[in-house]
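>>> Using only what follows, build the 3D model:
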Amino acid sequence: MSKTTSGALPALFLSGHERPGTADGSHPRVDESNTTPFVELDREDWSRLSASTPLPLTTQDVVRLRGMSDPMDLAEVDTVYRPLSRLLGLYVEGVEHVHAATSTFLGERATRTPFVIGVAGSVAVGKSTTARVLVEMLRRWPETPRVELVTTDGFLLPNAELQRRGLMERKGFPESYDRRSLLRFLTQVKSGAPRVEAPIYDHLTYDVVPDRTVTVSQPDVLVVEGLNVLQPARADREGTTSLAVSDFFDFSIYVDARTRDIERWYVQRFLRLRSTAFARPGSYFRRYADLDDDAAVATARDIWRRINEPNLRANIVPTRSRANLVMTKDGEHRIQRVLLRKL
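Presented below is the predicted three-dimensional model:
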């Protein structure tokens, strides 16, 4: 893979001597005003990069995949996720070539391991919708028919253990996860294990489901979605640095937005959940189902400002620059800017 120069798109975005989607032969505008490890493209330039790539999803697909508070539509998928799925397909192809060359060099039999994509971002920013749409898009390409999704919610410590450690109010913070189990899972996946199990999280009961797992069976692509998947490696008491979850990623995406917009989306989602998930029998949040609008808004803002915003500012936003791709939303959930790390 060739290095990029300032202002040039990565070599993996090229097809022959033309850039995908630039039928007139022009190049997307790139900000060259300062030195940066990222190529920056606005919404219009990004959307032009895959005009020749088919759009495999329908409006019905998008409605099924989007989150409750995410108004994503087919136009947004066409503008943002069609180019992204094309880019990811090229990265998958590039990694396969590197793997084959390395296997030849070592004199080993080439054994394909899953291409792992990490998707990070705040609560309520829409990263789950991003992950689901990407999975569905990539499944429709002939090169990557087997694509699976795992969320790191399943690797949260069970509520009983969080309570024992006094961490229920810090659920979603890095220390609330069974990091060792998550690293073991990813190690097995990237080692080519034929079957690897991941725990399942139930958002209704707000807890990990005992004795239930999802099995990952050597997919072409594995998408790992979670709040803190881009956290750097930690040092233990002896000062030895361990592995980071992101060490296992072949590509990573950060879904970004202004904090005040994310807070508004969080409150809107909370209000809608009163008549859906909160109202169901067995819901951990059943006590919120009968709140009036004013009380629900106050409760949602309190939870946001005590738990989610501190986690966002202290642990999530600082990892943004570690991503390969940063997608920035406006106040209407529309991607307006894309930053792509140069190779």
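
>>> contacts, neighbours, all on C-alpha from now
OK.

>>> Tell me if I'm right that Leu138 and Ser85 touch.
Yes - between Leu138 and Ser85 there is a contact at 6.3 Å, judged by CA atoms under 8 Å.

>>> neighbour-wise, which of those two wins?
Leu138 (24 against 21; other CA atoms under 10 Å).

>>> check which helix or strand covers the more buried one.
Using DSSP states H and E, Leu138 sits in helix 127-139.

>>> helices and strands around that helix, which ones?
Applying 3 or more CA pairs under 8 Å, 6 or more residues apart in numbering; DSSP states H and E, one finds that helix 127-139 makes contact with helix 59-65, helix 82-106, strand 115-121, strand 147-151, strand 221-225.

>>> Mind checking these for the one nearest to Glu161?
strand 147-151 (19.7 Å; CA to CA).

>>> To compare against the first, here's the next sequence to fold:
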Amino acid sequence: MDIRAPEQQYNPYRVYTRQEWAHLRDDTPMTLEPGEFDRLRSLHDRLDLQEVEDIYLPLSRLLSIYVDAMQRLYYAERQFLDIRDRKVPYIIGVAGSVAVGKSTTARVLQALLARWSPRPKVELITTDGFLYPNAVLDRQGIMQKKGFPESYDLPLLLNFLSDIKSGRRHVRAPVYSHLTYDIVPNQWAEVDQPDILIVEGVNVLQTGKLPRDGKAVPVVSDFFDFSVYIDADEAALRRWYIKRFLALRDTAFTNPKSYFNRYALLSDEEATATATAIWERTNLANLEDNILPTRPRATLILKKGADHVVESVALRRL
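This next block holds a predicted model:
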């Protein structure tokens, strides 16, 4: 899963070792408290003081440069066009496979960015809320492809992002329950003119087929100002997914309301076999066919090793 083949003469990314990237933190202050790490970390993800200092503080510093430059560009363009519209939020996409640690990365970025001076408003939305309800997926015969591009209500997601980018007030997003594994009826998350919006999901960098007539076909990433892809080898992803499944078997799956309650009584061997089958049938297929091909579209790639620690960072050249 190298970023480029050895024979390529031009690499669109500058690749940094962990040590080289950590040096770019400069004097960016640590604003997270030690007790926050557990709240921000998802199951089995690596998040400690060293990871934040070496990886996320330099990224926070870089994002502060990008956000400031984009805001100045927006202001200059509005002056040039002589328009007075609402503020334009900066949108960051976070992509990668199931079990790679997207949620942890998104929450850490939100916490760090929200503590910049003068305290910008930073919101976080996951694309899970834009999945079709299970009843629709069943009716269309694609329940086994939940998380694939076709399982999302793309027009709804595009309308949401368009409203956010245009500065609309009180934009609503559907709410997803990981307990019931479905959209929660008549519940909404409201996003109200944030300074920064983080959008996290497996397929947020997905493209569409180019039309032969040249008409515009919007995709989710059209609304991003910056994007992060979290990368790891398939063997590590498989191991992390199985480990997470076993942990959930002993916790969330024991809830009678859980969609996966039927797995709560499986033995270790049965649970491992079940998790492996789900990984190969759904998550691996989605990774190979849909998620991994979008990696070269990211602004920045965080490459993790087998221990969930980021080993290298690739930043797209301007």
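
>>> where does the TM-score land?
Overlay of the two chains. TM-score (TM-score structural alignment, normalised by the length of the second structure): 0.95; 311 aligned residues with a CA RMSD of 1.5 Å.

>>> circling back to that earlier point, can you tell me what part of the second structure the helix holding Leu138 of the first structure aligns to?
Taken onto the second structure by TM-score structural alignment, helix 127-139 of the first structure occupies residues 102-114 there.

>>> what does that stretch rub up against?
31-32, 40-42, 45, 47, 56-57, 60, 94-96, 120-124, 198, 200-201, 230 (CA atoms under 8 Å, 6 or more residues apart in numbering).

>>> which of the residues you listed count as buried?
Buried members of the contacts of stretch 102-114 of the second structure, scored by 16 or more other CA atoms under 10 Å, are 40-42, 45, 47, 56-57, 60, 94-96, 121-124, 198, 200-201, 230.

>>> if we can go back for a sec, could you check the angle helix 82-106 makes with the helix holding Leu138 of the first structure?
Orientation check (axes from the mean of the first three to the mean of the last three CA atoms, to 10 degrees): helix 127-139 of the first structure against helix 82-106 gives 70 degrees.

>>> residue in the second structure matching Leu88 of the first structure?
Checking TM-score structural alignment: Leu88 of the first structure goes with Leu63.

>>> again, but for Thr152 of the first structure
By TM-score structural alignment, Thr152 of the first structure lines up with Thr127.

>>> Would you confirm that that match contacts Val199?
Yes - counting by CA under 8 Å, Thr127 of the second structure does reach Val199; the two are 7.0 Å apart.

>>> What distance do you get for Leu222 of the first structure to Leu134 of the first structure?
Distance from Leu222 of the first structure to Leu134 of the first structure, counting by CA to CA, to the nearest Å: 11 Å.

>>> try Asp247 of the first structure
21 Å.

>>> helix/strand/coil for Tyr284 of the first structure?
coil (DSSP: H, G, I helix; E, B strand; the rest coil).

>>> What lies in contact with stretch 96-109 of the first structure?
Taking contacts as CA under 8 Å, 6+ apart, the residues outside stretch 96-109 of the first structure that touch it are Ala110, Arg112.

>>> Could you do stretch 306-324 of the first structure as well?
120-123, 169-170, 172-174, 227-228, 230-232, 251-254, 259, 326, 340-341.

>>> and what of stretch 207-217 of the first structure?
148, 153-159, 189, 193-202.

>>> quick one on the thing from earlier: the match of Thr152 of the first structure and Gly93 of the second structure, how far apart?
Taking CA to CA, one finds Thr127 of the second structure at 10 Å from Gly93 of the second structure.

>>> When the two are compared, which one has more neighbours?
Gly93 (27 against 21).

>>> Alignment lookup: the more buried one to the first structure.
In the first structure, Gly93 of the second structure lands on Gly118 (TM-score structural alignment).

>>> from what I can see its match touches Ser246, true?
Yes - contact criterion CA under 8 Å: Gly118 of the first structure and Ser246 qualify, at 7.3 Å.

>>> Quickly list what's touching both of the two.
Common neighbours of Gly118 of the first structure and Ser246 (CA under 8 Å, 6+ apart) are Val229, Leu230, Ser252.

>>> Contacts only, for the residue mapped onto the second one from the second structure.
This means Leu230 of the first structure. Using TM-score structural alignment as the criterion, Leu230 of the first structure maps onto Leu205 of the second structure. By CA under 8 Å, 6+ apart, the residues touching Leu205 of the second structure are Gly93, Ala95, Val220, Ser221, Ile291, Thr294, Arg295, Arg297, Ala298.

>>> wait, is Leu205 of the second structure part of a strand?
No - secondary structure assignment (three-state DSSP) places Leu205 of the second structure in coil, not in a strand.

>>> Please tell me how far it sits from Asp250 of the second structure.
33 Å.

>>> which residues sit in contact with the closest residue to Leu124 of the second structure other than its chain neighbours?
In space, and not counting its chain neighbours, Leu124 of the second structure is closest to Ile198: 4.7 Å by CA to CA, 6 or more residues apart in numbering. Contact analysis of Ile198 of the second structure by CA under 8 Å, 6+ apart lists Ile91, Ile92, Gly93, Val94, Ala106, Gln110, Val122, Glu123, Leu124, Ile125.

>>> just Ser64 of the second structure next, same as before
By CA under 8 Å, 6+ apart, the contact list for Ser64 of the second structure is empty.

>>> Show me what Phe226 of the second structure lines up with in the first structure.
Applying TM-score structural alignment, one finds that Phe226 of the second structure aligns to Phe251 in the first structure.

>>> and that match, how far is that from Gly172 of the first structure?
To Gly172 of the first structure, Phe251 of the first structure is 22 Å away according to CA to CA.
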